[in-house]
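Chemist: Quick one: sequence plus predicted model below, questions after.
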Amino acid sequence: MAYEFRLPDIGEGLHEAEVLQWFVKVGEDIQADQPVVEVQTDKAAVEIASPVGGRVVSLGGQVGETIKVGDVLIAVDTVSQAMASTDQGASAHQMRLETATSTMALEPQTTVANPDAAPTPTPTPTPTPTPAAAAAAAPAPAPAPAQAGPARKVLAAPAVRKLAHDLGVQLNAIVPSDPSGRVTRADVERAAKLLVQHSESASLPAAAAPTVLKAGSVAGSQALAGPAAQQTASPAQSQQAPATGQAPSHPAQSPEAAPVQPQVLTPAQATNPDQAPAQAASPSAAMAQTQVSPQPLSMSGEPHVAASDRREPIRGLRKRIYQNMTKSMYTAPQTTGMDDLDATRLVELRQRLLPFAEARGIKLTYLPIVIKAVTHVLREYPIFNASVDDEAMEVVYKGAVNIGIATATSDGLLVPVIRDADKKSVFEIARELENLTARGRERKLELSELTGSTFTITSTGANGGWFATPIINHPEVAILGVHSIAKRAVVLDDDSIVAQQRMSFSLTFDHRIIDGEPAGRFMVRFKEYLENPELLLAL
């Protein structure tokens, strides 16, 4: 009986996962602890290994399908692996016997004549063997030795595996260029180029067996017309072309002698093959029909699809973002407050700290200082460091201050988490932030590094605009957006106009449990800390 490996609980409260790609197929022999599938959870792409070895009997779902925790992920016949060594030994022995037998059967038989008898040579015409006889007389090739041993475990990042899946490249066929044995993105791209070159060379006429095609023949017309015209040829036409490449017995016709008359199809005939007239008997008519494209039915009520349109399935990380954003907007009534602050002292503080950060190998941006300021505000107003238990109708105040940082990647938005940010210095936050965001863009983060946030900050960067309305990272109750710092004209109390470094920010909050008044107090205190960043050193 096959061993059924069920999808385990691989995260905090995660109850399902989407299949991104299978590393094995039905009938393949696998080893224990060999990765068999990559799945997308709410937070990250995760590789799952089989706890047992054997032969794959069935897979729990197709790529793009969702499997719930506890459902069968993969079924493995463990008995087949136990018998594998015995079968390999018996197969090798049988192969040696067959090879020896075939060798003996193909040895020429030698007859020793009487040396005293005078031979009388009689010229005998040597018959020309027919192709069938030549094929029968040819020695059978020796069977290739069976490849034994376990399949190589491929080391590759989830992003590299996804790229290989999208490009149709088999990872286990790639020889890694990295000394550690890990397949890199460059390895996959090189393999994809080789596949393209191979397919292009294989599709050239010179790569096929030499075939003489005369003008006017069915086979010649189809070869010139390409695959589209070949598909329109009827079975009767296909049978008229000899398999050996010889021209048919009927005389060839010149293209000038019979001008092509394109056949005009009505919209109903173009969209319904059953209503279309029978294919023309001549190849030229078949070629003409392939040039007629179906016309859109404007009165059918169906949406018009242009030839340039392209459809792409929503899968993986993008599917999770799709679901989480929808759930957030439909669950919590969200309101955004906006303001800006004087960032003059913030800019000066960062400039003073930069040499010390560089000496320690730390990349210091404004964000670590912003994070440190937020941790102080959250301690003062804990309602923003909370979540809602909808079923129990309770507000859950979080004991830890874990700051999620929205990070853009090529596949979508990730939120790596800086845990216990309130207990870390600005330099410690900066070092961890750089590490998390770099590995997040490479999709190398662990699931534990993407879960457990209690409050999220999103930064639109230097070129991100003046204001935005960020969406809450459900089930949190608030999110802070910080935007670009730039010089702007400001009117002072004495009505003078000066150029000042200003930074805008946005606070989106769950209006079910947070009102405008506490949101205003949060924004005032946050503004106070950043306009006077020395306070962060005193608290």
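Modeler: Here it is on my side, so go on.
Chemist: going forward, measure contacts between C-alpha atoms and count neighbours the same way
Modeler: Noted.
Chemist: can you map out the strands along the stretch 301-450 of the chain?
Modeler: With strands called from DSSP state E, counting those that start in this stretch, the stretch 301-450 of the chain shows them at 334-342, 386-389, 394-397, 403-405, 407-409, 412-414, 417-418.
Chemist: any chance of those strands in CSV, plus distance to residue 293?
Modeler: Listed next are the strands of the stretch 301-450 of the chain as CSV, based on distance: least, CA to CA, whole Å:
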stretch, distance to residue 293
strand 334-342, 49
strand 386-389, 56
strand 394-397, 61
strand 403-405, 51
strand 407-409, 40
strand 412-414, 37
strand 417-418, 53
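Chemist: Secondary structure class of the residue nearest the centre of the chain, three-state.
Modeler: By CA atoms, centre = their mean, the chain has its centre lying nearest to residue 162, at 3.3 Å. At residue 162 the chain is in helix, as set by DSSP: H, G, I helix; E, B strand; the rest coil.
Chemist: adding another structure so you can compare the two:
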Amino acid sequence: MKDFILPDIGEGIVECELLAWLVSEGDIIVEDQPVAEVMTDKATVQIPAMYSGKVQKLYYQTGEIAQVHKPLFAMDIDTKGDDIRAADTLELGSNEVLAAQTDSAKKNSPVLSEHPNKTHVHSRHIETFILPDIGEGIVECELVKWLVSEGDEIVEDQPVVEVMTDKALVEIPAKYSGTVVSLCYQQGEIAKVHSALFTMQVTEDIRENGVIKSNVSSPISPANKEQKGQTDNQDTRAVTHSGLNSNHKVLASPAVRRVAREQNIELSQVHGSGEKGRILKCDLVQKPVDDAKACTTSEVTSRTNPGQTRVERISGIKAAMAKQMVNSVSTIPHFTVSEEIQMDALMALRAQLKDDFTAQGVKLSFMPFFIKAMSMALKAFPVINSQVNKDCTELTYFHDHNIGMAVDGKFGLLVPNIKGVQDMSLLEIAIRASELIEQARQGRLKTSDLTGGTISISNIGVLGGTVATPVINHPEAAIVALGKIQRLPRFDENDQVRPVNIMHVSWSGDHRIIDGATMVRFNNLWKSYIEQPMTMLSTMR
């Protein structure tokens, strides 16, 4: 008799309420069959059996609190034959066929004879990949792109799917090597953390000292391949011809059961296309039988009816931006200061340095100059590089100048920041800025690149904008919007009209801690460094 230990259900969860037992003492159960339904403080979860066998004792009653890492129930594991699938074949009435094939496979298997201390668990089994915690506070993400298809062979740590959270684009790698069986979400759908993401057929495993290791390097002889193919075909035929068994427990993940409840679908009447008849999400969608890619294809219907509307979910980075902007304008009293900056001297200096930077593989833009000038001005006005707490009772001054740049990225507006600008040279800033901009446009920024900023720059000029009233990137205290450079007529000191390259800038500040006079003085210093860049270079550290 073996105790089943209640596993980790989610980060930080140490106990759960037992809602219902799905089996009784004395029942015969199979691997992956749901045994109990428990409720945490976040969701209702079904606990599947890890092995096939007979339930001997249930340690909790319905309504009691079960502890994580404590025994949930006890069972006698079915150990007949080295291949646990023999238990499934007994139910299908083909024990004699599989036993003969298993005996034959044993004779041809060098792996079992060479490892007397190892217990063979199963030559192949279905593993459900659960979407893990991606980051603090993230409970769902949008599935952007599948990097594999059903039937593909994958290896451990190979990227399988790209998902987008409200912070960044993340690649999810495979935990094991094997074959992809089914994809549980379509591109564009919202995947919940701790729900089934995909299922895969894991390659041969060996249990050694209680640890499962993937035996991907063991060669398989042609005879073994042929024998394995016959066994697989026999299993497939047995499951296919078995049809729906009303006495058999339904195999389905919690996410599938939730969808079934929402759509009023009786799972016992659904034929599962997964291993051992497991019901997948695609099995709940009523589509023609010849739609072989029901789980992975997304069909978009285009109509031209007058008055037609289209509803699109706001999710991922767009949703994060919406919340951030609402939080900023509702909690920070904004005020704006505008000014014109003459760019002629800086344009001349950039032209002189451009070839030197190009020789080092860096494209020099105006942005590194703006960023470095801002950092030098912040040393004289540290309040601009501070943040106030929620109750407006404390002010935190930051030593590091972590200057952000608003980038029109692949999935929306992102504001990555360059850390520690005060200690960087123009070349280092240019290199880092290029890296962040490229990563933002590809949607591959790290969470650390998007957090920890102390002040931001929004360059609307690259898109042709002239004037803007920027919204502060909460919880920062200030942001500046840069307009496009225009060649405009201006009077010189002799009252003569001459053409000048002008850039319009607009500052927004947190009026709780920054007054208008301080903002103007700060802007004047920053402006002087840009209009007289040689002064900036002479005092740069």
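Modeler: Alright, I've got the coordinates. Being a predicted model, the structure only gives us computed values, none of them experimental.
Chemist: After superposition, what's the TM-score here?
Modeler: TM-score for the superposed chains, counting by TM-score structural alignment, normalised by the length of the first structure: 0.53, backed by 343 aligned residues with a CA RMSD of 4.8 Å.
Chemist: ranking the strands of the stretch 301-450 of the first structure by burial, who's on top?
Modeler: Burial of the strands of the stretch 301-450 of the first structure is given as mean neighbour count (mean count of other CA atoms under 10 Å); strand 403-405 ranks first at a mean of 25.
Chemist: Quick one: average offset of it versus the second structure, please.
Modeler: With mean CA distance after the TM-score superposition for the first structure, strand 403-405 of the first structure departs from the second structure by a mean of 1.2 Å once superposed.
Chemist: by contact count, what packs against that strand?
Modeler: Using 3 or more CA pairs under 8 Å, 6 or more residues apart in numbering; DSSP states H and E, the elements in contact with strand 403-405 of the first structure are strand 417-418, strand 455-459.
Chemist: So which of those is nearest residue 409 of the first structure?
Modeler: Closest of those to residue 409 of the first structure is strand 455-459, at 13.6 Å (criterion: CA to CA).
Chemist: when you compare where the very next helix or strand once past the closest one runs with where strand 455-459 runs, what's the angle?
Modeler: Using DSSP states H and E, the next helix or strand after strand 455-459 of the first structure towards the C-terminus is strand 478-491. Angle of strand 478-491 of the first structure versus strand 455-459, following axes from the mean of the first three to the mean of the last three CA atoms, to 10 degrees, is 40 degrees.
Chemist: which element follows strand 478-491 of the first structure toward the C-terminus?
Modeler: Tracing the chain past strand 478-491 of the first structure, the next element assigned as helix or strand by DSSP H and E is strand 497-510.
Chemist: Return the mean post-superposition distance for that following strand against the second structure.
Modeler: Mean deviation of strand 497-510 of the first structure relative to the second structure after superposition (mean CA distance after the TM-score superposition for the first structure): 1.3 Å.
Chemist: For the helix or strand following that strand, buried residues please.
Modeler: Toward the C-terminus, strand 497-510 of the first structure is succeeded by helix 516-531 as the next helix or strand (DSSP H and E). Within helix 516-531 of the first structure, the residues that count as buried by 16 or more other CA atoms under 10 Å are 519, 522, 523, 525, 526, 527, 529, 530, 531.
Chemist: Mean distance of helix 516-531 of the first structure to its aligned residues in the second structure, please.
Modeler: Here the mean offset of helix 516-531 of the first structure against the second structure after fitting is 1.1 Å, by mean CA distance after the TM-score superposition for the first structure.
Chemist: returning to that earlier point: pipe the buried residues of helix 516-531 of the first structure into TSV and attach distance to residue 199 of the first structure per row.
Modeler: As requested, these are exported to TSV (distance: CA to CA, whole Å):
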residue	distance to residue 199 of the first structure
519	61
522	61
523	60
525	64
526	60
527	61
529	62
530	60
531	62
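Chemist: Now for those: which two are most distant?
Modeler: Greatest spatial distance among these (CA to CA): 519 and 531, at 18.4 Å.
Chemist: quick one on the thing from earlier: quick one: which of the helices and strands packed on strand 403-405 of the first structure is nearest residue 60 of the first structure?
Modeler: Residue 60 of the first structure lies closest, by CA to CA, to one member of these: strand 417-418, at 31.7 Å.
Chemist: and for that closest one, what are the contacting residues?
Modeler: Here strand 417-418 of the first structure makes contact (CA atoms under 8 Å, 6 or more residues apart in numbering) with 402-405, 429, 432-433, 436, 449-453.
Chemist: Residue 229 of the first structure is nearest to which of the strands of the stretch 301-450 of the first structure?
Modeler: Between the strands of the stretch 301-450 of the first structure, strand 412-414 lies closest to residue 229 of the first structure; by CA to CA that is 41.9 Å.
Chemist: with the second structure superposed, average distance for that closest one?
Modeler: Strand 412-414 of the first structure sits 1.3 Å off on average (mean CA distance after the TM-score superposition for the first structure).
Chemist: Which residues does that strand contact?
Modeler: Residues contacting strand 412-414 of the first structure (CA under 8 Å, 6+ apart): 43, 317, 318, 321, 406, 407, 408, 440, 450.
Chemist: and those, which are buried?
Modeler: Buried among those by 16+ other CA under 10 Å: 43, 317, 321, 406, 407, 440, 450.
Chemist: which one of those sits closest to residue 457 of the first structure?
Modeler: Relative to residue 457 of the first structure, the closest of these is residue 406; by CA to CA it sits at 6.4 Å.
Chemist: Filter the contacts of strand 412-414 of the first structure down to the ones in helices?
Modeler: Using DSSP state H, 317, 318, 321, 440 are the members of the contacts of strand 412-414 of the first structure that sit in helices.
Chemist: Go through those residues and name the one nearest residue 48 of the first structure.
Modeler: The shortest gap between residue 48 of the first structure and any of these belongs to residue 317, at 16.9 Å (CA to CA).
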